[in-house]
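**Student:** sequence plus the predicted model coming up.
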Amino acid sequence: MITLTGNSLTLEQMKDVLYRKKKVNASEKSMEAAQKSREAVERIVSESRVVYGITTGFGKFSDVLIDKDHVQDLQLNLIRSHACGVGEPFPEVVAKAMVLLRANALLKGYSGIRPLVIEKLLELVNKDIIPVIPQQGSLGASGDLAPLSHLALVLIGEGEVFYKGKRMESLEALQQEGILPVTLEAKEGLALINGTQAMTAMGVVGYLEAEQLAHESELIASMTIEGLNGIIDAFTEEVHVARGYKQQIDTAARIRRYLSDSLLTTQQGEIRVQDAYSLRCIPQVHGASWQALDYVKEKLEIEMNAATDNPLIFDNGEKVISGGNFHGQPIAFAMDFMKIAVAELANISERRIERLVNPQLNDLPPFLSPEPGLQSGAMIMQYAAAALVSENKTLAHPASVDSIPSSANQEDHVSMGTIGSRHAYQIIQNVRRVLAIELICAMQAVEIRGVDKMACHTKMFYEKGREQVPSITKDRIFSKDIEKAAEWLKTIEFSKLVASLPIEY
């Protein structure tokens, strides 16, 4: 059981809930804070004080006062009118992350929502009732209004959910679990939808996949080094310490460990003096991607525990301040940074693929073909990798440099962070397929060189990979192999894979 406090949620705990099916609950202290905040809202309503979102309309309607007899109607109208998401739904794991993150933010005690509503959100998480949330329609300020409105619909028994493998009306799933819909009170609709949880949830899931891919890319690259009789000297510790970047030093160290007992690597001058950059500069390029991913991780873990509501309630309601914590700019930048960092892993991977298949760049059979000419071998796999890399270059264009005014120019600068997070996720899927192609080609190359000469680490990885994709003995429909390898790379948990390798790491 993971206890949420609003302040201490980590990416590892997100992984536990999203992939290892751990349950969540709320700390008693955080629920007490939520209750005090709620009591402040009720005093504001009873005193008919003019406070944005509690006794007024929203956005450009912030100057329209709402009678206290209509506060329930105001919240219900807000959720229904703002549920304007379009397009395909977010992946279920992302929607579940969204619910979890919204509950965690509300537990900080600044939002004025009843503990009862937070309990309902936690029930959705624990019982895998996943809101159907369209991916498109958020500007990333004032928060992720449209996506989070679709989330909030479920609490009131409207909208749709994924439940037990089916897409169905929310009310049906709630009834099966004995969960009663709620009637939203003053400020509760606004508290549910004013935040960055869509872009952050998409970012969290993307980051977790990107982190695993970055590790896998190093092991795959190590196998490619063996397939090309790469020069190990370039990974010598002194070289990387001399520059001083920790992530570069660490990447080189992992590759040295993976290849420590390989008989397929060479020394400088043994076959050639220098390797091409796509081999020689792996620590510098992959290490730089790790630097960016570390930045992304830091920003996500801050945002996962951030109060992104508006207005925020302080000092038991004595201070109710309209600010802009819903603005997604920090995550928008982080997502754009992640796009570039992960895309670069595919850029350099595709160049290694080219070196594996191009007979002018190696001494292997042309295109790793079992019968060059009659059989095309991996020729078109490189085409596919090149197409994915090119597509990534378009997707990597920063979303955060764009803005467009909304709400009659009251909300005149927005982050586009949710678009950035979605594009980052698309890039990650493309990168995984490029790495899958490199893996297939690298396995074929080391097979030609001699599997018995491989390092223990890479040989174990090769053997596991061959369980997914057989050797190329004749041409076949390689798209099936690429998809199978990519799915394997997505589902294996890298820490467990490394733990299974024969040398302790």
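**Tutor:** Nice, thanks for sending it over.
**Student:** CA only for contacts and neighbour counts going forward, please
**Tutor:** Will do.
**Student:** and residue 2, what does it touch?
**Tutor:** Taking Cα atoms under 8 Å, 6 or more residues apart in numbering as the criterion, residue 2 is in contact with 13, 22-25.
**Student:** distance check, the closest residue to residue 317 other than its chain neighbours against residue 384.
**Tutor:** Using Cα to Cα, 6 or more residues apart in numbering and skipping residues adjacent in sequence, the residue nearest residue 317 is residue 40, 4.7 Å away. Residue 40 sits 59 Å away from residue 384, going by Cα to Cα, to the nearest Å.
**Student:** which of those two has more residues huddled nearby?
**Tutor:** The neighbour count for residue 40 versus residue 384, taken as other Cα atoms under 10 Å, is higher for residue 40 (22 against 17).
**Student:** for that one, which three-state class applies?
**Tutor:** Of the three states, residue 40 takes helix according to DSSP: H, G, I helix; E, B strand; the rest coil.
**Student:** the residue nearest the centre of the chain: which element?
**Tutor:** Closest residue to the average C-alpha location of the chain: residue 206 at 1.3 Å, with Cα atoms, centre = their mean. Per DSSP states H and E, residue 206 falls inside helix 197-227.
**Student:** okay, pairing it with this:
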Amino acid sequence: MSTKPKTFLYGEDRMTAGTALAIARGKTAGLISDESRKKINASSKIVADIVAEGHPVYGINTGFGPLCTTSISKEETKILQKNILQSHSVGVGKSIPQEIAKLMLVLKVHALAQGYSGIAETTLDRILWHIENDATPVVPSQGSVGASGDLAPLSHLFLPLIGLGKVEYENKTIDAHTLLENKGFEPLELGPKEGLALINGTQFIAAHAVKAVERLHACLSQADVIGAMMIEGLQGSIKPFHNELHALRPFKGNLHVAQRIQRLLKGSEILEDHIDCERVQDPYSLRCIPQVHGASRNAWLHLKELLEIELNSVTDNPVIIDRNLTISGGNFHGQPLAMALDYTCLASAEIGNISDRRIYLALEGNSLGLPKLLMEDTGINSGYMILQYTSAALASENKGLCFPASADSIPTSLGQEDHVSMGSISGRKALQVIENVEKILAIELLTAAQAFEFRKPLKSGVFLDEIHKEIRKQVTFADKDRVFSEDIEKGIAMIRDKTLIKVIERVQKRENVAFQVAFSDDFEQY
């Protein structure tokens, strides 16, 4: 049972990926407390004092990047902040999904509300209005190098504050100035440093990482279940999942996956039916599920841990520590998440890779009682042969996407920003790979369900039997060829809807049996 609060205090409470998603989806209200507002106003006052005194501080009364030695007069400081949003809005390509743009707003408010950025209270209140009213800015997907913050996407994200750019509102894309007019709002006049505070930061990278944590977790949880169903269909051995083996190499992910597979197969008649067979060992794609799925689990856990540090950090520049200390540093550099997201790309791709191998294994017809291509009447029918072509294509595409974006760096800003993370590309690629994995898992789900059918009337464990029934509500047994793309689309929908996880939760409640092992399968706790 989730203990997530109904309200979240920006700048004070600890944010997780689950919390950020809950706020973006309207399940948790994000608020700024009076205490945080005091800190915000105090930081804004320090910036105003710096401008009044004329002491040069980067981005407040100087130019940006290679123009950091160019002084800006007191009168021009506000023009400077408006101009930076306009000049840095250079994004291209498809717009990012609305939910990711909304997550960017949520994450930026949390960072700014900590009171180290010199942002005005009124500016944060306007951003909160956008979050609470689903007026989501349109943000192009390409253009960030992930170093001096996600400059281009964050600039587009905040153009609507000054009456520019576009927003998605009530299922329509409209000009921001039209929305402001309709709501009776005036465009904001940004104060000194506000523009820079808005666009300096890693919220584009972090928002993609939030989605990666959620979607990869769902893939991992369901991959174990599908793998267990494939073990039943192919009459695989339970021995490789014994605790005694994994205690000798106790990686967290390995232990977790092995225990889950054991729980899923508990009480299986199918397993008992071939327990004394002559086969000595299974192919790696069955036998090494704990090691491969487990390694990807460990990578997921690593991303989650690093992401939580990032979500609760101040990542703009310069940072206003107090009246006497303003630091121009590098907290905006995306390298910490860029490398972790590249690792996530690989971890995700490997789940798809081993899934494709199990699909292929199921088609060979080498398991007693299982026909070649998973169909009795082949020749006139191709059976499940060509579904594996699609999983192979997707697995291969993922391999090409696994080159680490963070291994590259192209100097920008006339050499001032001479090492960049490319973390925005890491984030986008990670989600692209995960999307492909969802499709591969959907194909394995259909294949495993078809193989599982040939073991009837024997029963599996209570969880797998119930999951198979749920699959059959959507996709019937195939005794002859049909348009399998329609089946695949239904399978993809089940994976993305986390259907298998929901069935397990339902069986637990109905049968009053436990399933949770090792670290929890409830994403809301992360």
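**Tutor:** Alright, I've got the coordinates. The shown structure was predicted, so the numbers you read here are calculated from the model rather than taken from an experiment.
**Student:** from residue 113 of the first structure, how far off is the residue nearest to residue 317 of the first structure?
**Tutor:** 10 Å.
**Student:** map residue 346 of the first structure onto the second structure.
**Tutor:** Residue pairing (TM-score structural alignment): residue 346 of the first structure is matched to residue 352 of the second structure.
**Student:** okay, that match and residue 97 of the second structure: tell me how far apart.
**Tutor:** 23 Å.
**Student:** now stretch 393-404 of the second structure: which residue numbers in the first structure?
**Tutor:** Using TM-score structural alignment, stretch 393-404 of the second structure pairs with 387-398 in the first structure.
**Student:** can you list contacts of that stretch?
**Tutor:** Everything outside stretch 387-398 of the first structure that qualifies as a contact, by Cα under 8 Å, 6+ apart, is 336, 339-340, 343, 346-347, 350, 420, 423-424, 426-427, 430-431, 434.
**Student:** one more time with 6 Å
**Tutor:** For stretch 387-398 of the first structure, contacts defined as Cα atoms under 6 Å, 6 or more residues apart in numbering pick out 336, 339-340, 347, 423, 427, 430.
**Student:** with stretch 413-428 of the second structure instead?
**Tutor:** Contact partners of stretch 413-428 of the second structure, identified using Cα under 6 Å, 6+ apart, comprise 65-66, 145-147, 205, 208, 334-335, 338, 341-342, 405-406, 409, 411.
**Student:** same question for stretch 301-319 of the first structure.
**Tutor:** With Cα under 6 Å, 6+ apart as the test, stretch 301-319 of the first structure has contacts from 6-7, 40, 105, 110-111, 194-195, 320-322, 325-326.
**Student:** any chance of these in CSV, with distance to residue 96 of the first structure and secondary structure too?
**Tutor:** Output for those, formatted as CSV (distance: Cα to Cα, whole Å; DSSP: H, G, I helix; E, B strand; the rest coil):
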residue, distance to residue 96 of the first structure, secondary structure
6, 17, coil
7, 19, coil
40, 30, helix
105, 14, helix
110, 23, coil
111, 21, coil
194, 17, coil
195, 16, coil
320, 30, strand
321, 30, strand
322, 28, coil
325, 22, coil
326, 20, coil
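**Student:** TSV for these, including distance to residue 279 of the first structure?
**Tutor:** Shown next, in TSV, are those (distance: Cα to Cα, whole Å):
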residue	distance to residue 279 of the first structure
6	44
7	42
40	61
105	44
110	51
111	52
194	47
195	43
320	57
321	54
322	53
325	44
326	43
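**Student:** doesn't residue 463 make contact with residue 267 of the second structure?
**Tutor:** No: judged on Cα atoms under 6 Å, residue 267 of the second structure makes no contact with residue 463 at a distance of 10.0 Å.
**Student:** neighbour count for these two, which is higher?
**Tutor:** Each of residue 267 of the second structure and residue 463 has its neighbours counted (other Cα under 10 Å); residue 463 has more, 22 against 14.
**Student:** the more buried one -> the first structure?
**Tutor:** Counting by TM-score structural alignment, residue 463 of the second structure corresponds to residue 457 in the first structure.
**Student:** over to residue 223 of the second structure?
**Tutor:** So, by TM-score structural alignment, residue 223 of the second structure is matched to residue 217.
**Student:** what subset of the contacts of residue 2 of the first structure is buried?
**Tutor:** 13, 23-25 (16 or more other Cα atoms under 10 Å).
**Student:** any idea how far residue 91 of the second structure is from residue 332 of the second structure?
**Tutor:** 18 Å.
**Student:** of those two, who's got more company?
**Tutor:** Counted by other Cα under 10 Å, residue 332 of the second structure and residue 91 do not tie: residue 332 has more neighbours, with 23 against 19.
**Student:** mean per-residue distance, the longest helix anywhere in the first structure to the second structure?
**Tutor:** Using DSSP state H to define each element, the first structure has its longest helix at helix 417-449. Following superposition, helix 417-449 of the first structure is found to deviate from the second structure by 0.4 Å on average (mean Cα distance after the TM-score superposition for the first structure).
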